[in-house]
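In: structure, please.
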Amino acid sequence: MSSEFSDTIEQFLDRFRAAWDAGDARAYAAQFTEDATYVTWRGDPLVGREAIERMHDEVFTRWSPGSKMRVSAVKAKTLGSNSCVVLTAGGLVENSPPDFDKMQTFALVQSDGRWLCAAFQNTAMSEQAKSAYNSAADKSASS
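Out: You can find the predicted model right below:
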């Protein structure tokens, strides 16, 4: 990665989470490339930043207003000098700390000195995965 590039995966995830927590569809969509692909947890595909913003405007105003996000990197793999894949555990909740209930895959690329998401897949966790990730999170929170 170039010496001009200093953004970290955690900084990207922090921006991603902060935009969600603020209910800001434009800031949320700004974390994606113009031509990004986004597969929702229900399996609905979105193509392009504009579609991601439009869908999330409805999510934030109609379906999940006030919801908060929890997202934690599980594994990251560099694909080249300016791209990587990140596996995360994530979850949403309204008015209380969220449990992990989704596995997410981000394909990130460098753009203007920061990471942007070019492709995103969000999948509901199995009960076994929920138990494992939430138990591990509970243990690290109490230590």
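
In: C-alpha only now, for contacts and for neighbours.
Out: OK.

In: tell me where this protein has helices.
Out: Secondary structure of the chain (DSSP state H): helices at 9-21, 25-29, 49-58, 127-142.

In: output the ones you listed in TSV, with mean neighbour count and distance to residue 73 appended to each entry.
Out: Shown next, in TSV, are those (neighbours: other CA atoms under 10 Å; distance: least, CA to CA, whole Å):
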stretch	mean neighbour count	distance to residue 73
helix 9-21	18	8
helix 25-29	20	18
helix 49-58	18	22
helix 127-142	12	11
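
In: next up, for comparison:
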Amino acid sequence: MISTETEQAINTLFAELEDSWNRGDGEAYGACFTADASYTTFVGTVYRGRADLAAGHQALFDAVLKGTRMYNEIVEIRCYGPDAAVVIGRGDVAKKRPSRLSKVQTYTLVREADGGWRIASFHNTRRKPLMEAISFRFVPASAPRR
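Out: The predicted structure follows:
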């Protein structure tokens, strides 16, 4: 069971993550992550460490991601003790909100010594609903039970 305080702190972290993206601020975006974070994009790029992902994202914010906004929906939060959580979400980035969020994301969060929650690991996958439907039709037992 997640405490109200923990849930609020995690929601605040996600609000900061979105705000920094929407402002195109790579340094603030990186501050949402641990110093040694790992970050895997949906195209397979892996950033290692806060400095790497902050610099990489600033370059992207200044070019192909300029003017985009982040859209997130937290699907589930699971706590593993008082200082660790896994968050499953859906999300996307675009100039305007898409009708359907196309990515599934997994975040591993930790509460650091200063009491703040930060993202230690992030993995982003583009969802392919048609491929899912075909797979589940031919192999029904492969469908998630929830």
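
In: just give the TM-score of the two.
Out: TM-score of the superposed chains, computed with TM-score structural alignment, normalised by the length of structure 1, equals 0.82; 128 aligned residues with a CA RMSD of 2.3 Å.

In: if we can go back for a sec, which one of the helices of structure 1 lies nearest to residue 87 of structure 1?
Out: Closest to residue 87 of structure 1 of those is helix 9-21 (CA to CA; 10.9 Å).

In: let's have the helices of structure 1 in TSV, adding distance to residue 119 of structure 1.
Out: Output for the helices of structure 1, formatted as TSV (distance: least, CA to CA, whole Å):
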stretch	distance to residue 119 of structure 1
helix 9-21	14
helix 25-29	12
helix 49-58	11
helix 127-142	23
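
In: looking at these, which is nearest to residue 121 of structure 1?
Out: Of all those, helix 49-58 sits nearest to residue 121 of structure 1, with 12.7 Å by CA to CA.

In: give me the contacts around that closest one.
Out: 23-26, 28-30, 32-36, 38, 46 (CA atoms under 8 Å, 6 or more residues apart in numbering).

In: buried by neighbour count, from these: which ones?
Out: Among those, those classed as buried by 16 or more other CA atoms under 10 Å are 23-26, 28-30, 32-34, 36, 38, 46.

In: now the strands for structure 2?
Out: Assignment of strands within structure 2 using DSSP state E yields the ranges 33-40, 46-48, 69-79, 84-94, 103-111, 117-126.

In: can I get these in CSV with distance to residue 12 of structure 2?
Out: As requested, the strands of structure 2 are exported to CSV (distance: least, CA to CA, whole Å):
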stretch, distance to residue 12 of structure 2
strand 33-40, 13
strand 46-48, 23
strand 69-79, 12
strand 84-94, 13
strand 103-111, 13
strand 117-126, 9
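
In: for residue 34 of structure 1, which non-adjacent residue is spatially closest?
Out: The shortest distance from residue 34 of structure 1 to any non-neighbouring residue, by CA to CA, 6 or more residues apart in numbering, is to residue 49 (4.9 Å).

In: what's the distance between that neighbour and residue 38 of structure 1?
Out: Between residue 49 of structure 1 and residue 38 of structure 1 the computed distance is 9 Å (CA to CA, to the nearest Å).

In: show me the contact partners of stretch 123-134 of structure 1.
Out: With contact meaning CA under 8 Å, 6+ apart, stretch 123-134 of structure 1 is reached by 40-43, 89, 99-104.

In: lovely, talk soon.
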